[in-house]
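Q: The following comprises the amino acid sequence and a computationally predicted model.
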Amino acid sequence: MFKGKIKSWILLFAAVFIICIGAFLLFSHGSIGTVAVIRVDGEVYKKIDLDTVTVAYDIEIKTKYGYNIIHVDKGSICISKSDCRDQICVKQGKITDDGVPIICMPHRVTVGIEGDKIDA
């Protein structure tokens, strides 16, 4: 009888522990990532802390492959215009966390959000 109660308590604590770990992993994903990184041809072109943006603005990138206009807003970033044929990068829309980056393959431009603040 005593062994059954101890087993029940151990299972209860194990379940609570697993739920806590799961909640931590679920809610911590993307919560720190506020630095947008724009890369052209694999090289870092610009880093932007999206939390410090007060007024939305555009960045124009012209390369030998074509042009992209990147729209920066508080907490989000997107490729708003591009002269590539497929327009997948434009259709992807805004990104707000460090999940899937925006990639313009024909122009070799990537826009992603990393999980670190910019070093001052």
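A: That came in fine, so what should we check first?
Q: Could you use CA atoms for every contact and neighbour count after this?
A: OK.
Q: got the contact list for stretch 92-112?
A: The contact list for stretch 92-112 (CA atoms under 8 Å, 6 or more residues apart in numbering) reads 29-31, 33-34, 36-42, 63, 65-67, 75-80, 84, 88-89, 113-115.
Q: How about the most centrally placed residue in the chain, nearest residue that isn't a chain neighbour?
A: Central residue of the chain (CA atoms, centre = their mean): residue 98, 2.1 Å from the mean position. In space, and not counting its chain neighbours, residue 98 is closest to residue 113: 4.6 Å by CA to CA, 6 or more residues apart in numbering.
Q: ok, and here's another one to check against it:
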Amino acid sequence: MILKTRTWMLAFLTVLLLSVTASWMLLTEKTTDTVANLYLDGVCIESIDLSTVSAAYSFSVEGVYGRNLITVDPGRICVSDADCPDKSCVHQGWIGNGVTPIVCLPNKLVIQIEETAEQSLDIDSVTK
């Protein structure tokens, strides 16, 4: 009976240790070369390599509904002001990874963080 309990405890601790190690490796892995691509009405109008930005700067993008003020910091980007009525793109805040893009539907603006070409060599599929 004691042998079974020790075996199960050892198996549980091994799985727990592997899970913690895998989680730590996934969460601490940082992509150093990320590019912020700005799409206006589906067309890429600007690509900014966030890993090379050394000082903060801002610029404007004219959309269908009005103007979006884009602010770039080292490693992150945001829409700091917009002419759209709900300003959900402004309220989204800073992004620095490819998890969630910034979208301004009235101005048809999308800011998506993507990996550079050297990092995305393992292509799953290509569609048209």
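A: Everything's here; your move. Since the structure is predicted, the reported quantities are computational estimates derived from the model, not experimental observations.
Q: wait, is the residue nearest to the centre of structure 1 part of a helix?
A: No: using DSSP: H, G, I helix; E, B strand; the rest coil, the assignment for residue 98 of structure 1 is coil, not a helix.
Q: And it, what's its match in structure 2?
A: Counting by TM-score structural alignment, residue 98 of structure 1 corresponds to residue 98 in structure 2.
Q: ok, which stretches of structure 1 are helices?
A: With DSSP state H as the criterion, structure 1 has helices at 2-28, 88-91.
Q: Residue 76 of structure 2 contacts residue 50, correct?
A: Yes: Residue 76 of structure 2 lies in contact with residue 50 (CA atoms under 8 Å); the separation is 6.5 Å.
Q: Give me the number of neighbouring residues for residue 114 of structure 1.
A: 20 (other CA atoms under 10 Å).
Q: now swap in residue 62 of structure 1 and tell me
A: 13.
Q: unless I'm mixing things up, it is touching residue 68, no?
A: Yes: counting by CA under 8 Å, residue 68 is a contact partner of residue 62 of structure 1 at 6.7 Å.
Q: returning to that earlier point: which of the helices of structure 1 has the highest mean neighbour count?
A: For these, the largest average neighbour count (mean count of other CA atoms under 10 Å) is found in helix 88-91, namely a mean of 18.
Q: What is the mean deviation of that helix from its aligned residues in structure 2?
A: Following the fit onto structure 2, the mean deviation recorded for helix 88-91 of structure 1 is 1.6 Å by mean CA distance after the TM-score superposition for structure 1.
Q: what sits against the closest residue to residue 117 of structure 1 other than its chain neighbours?
A: Nearest residue to residue 117 of structure 1 in three dimensions, chain neighbours excluded: residue 35, at 5.9 Å (CA to CA, 6+ apart). Taking CA under 8 Å, 6+ apart, we find residue 35 of structure 1 in contact with 47-50, 113-118.
Q: Now do the strands in structure 2.
A: All strands of structure 2, identified by DSSP state E, fall at 34-40, 43-49, 57-62, 67-73, 76-82, 102-104, 109-115.
Q: Of all those strands, which one is nearest residue 4 of structure 2?
A: strand 109-115 (48.3 Å; CA to CA).
Q: gap between the closest one and the chain center?
A: 7 Å (CA atoms, centre = their mean, to the nearest Å).
Q: What residues of that strand count as buried?
A: 109-115 (16 or more other CA atoms under 10 Å).
Q: for stretch 78-91 of structure 1, same thing?
A: In stretch 78-91 of structure 1, residues buried by neighbour count (16+ other CA under 10 Å) are 78-82, 84, 89-90.
Q: Brilliant, that's me finished.
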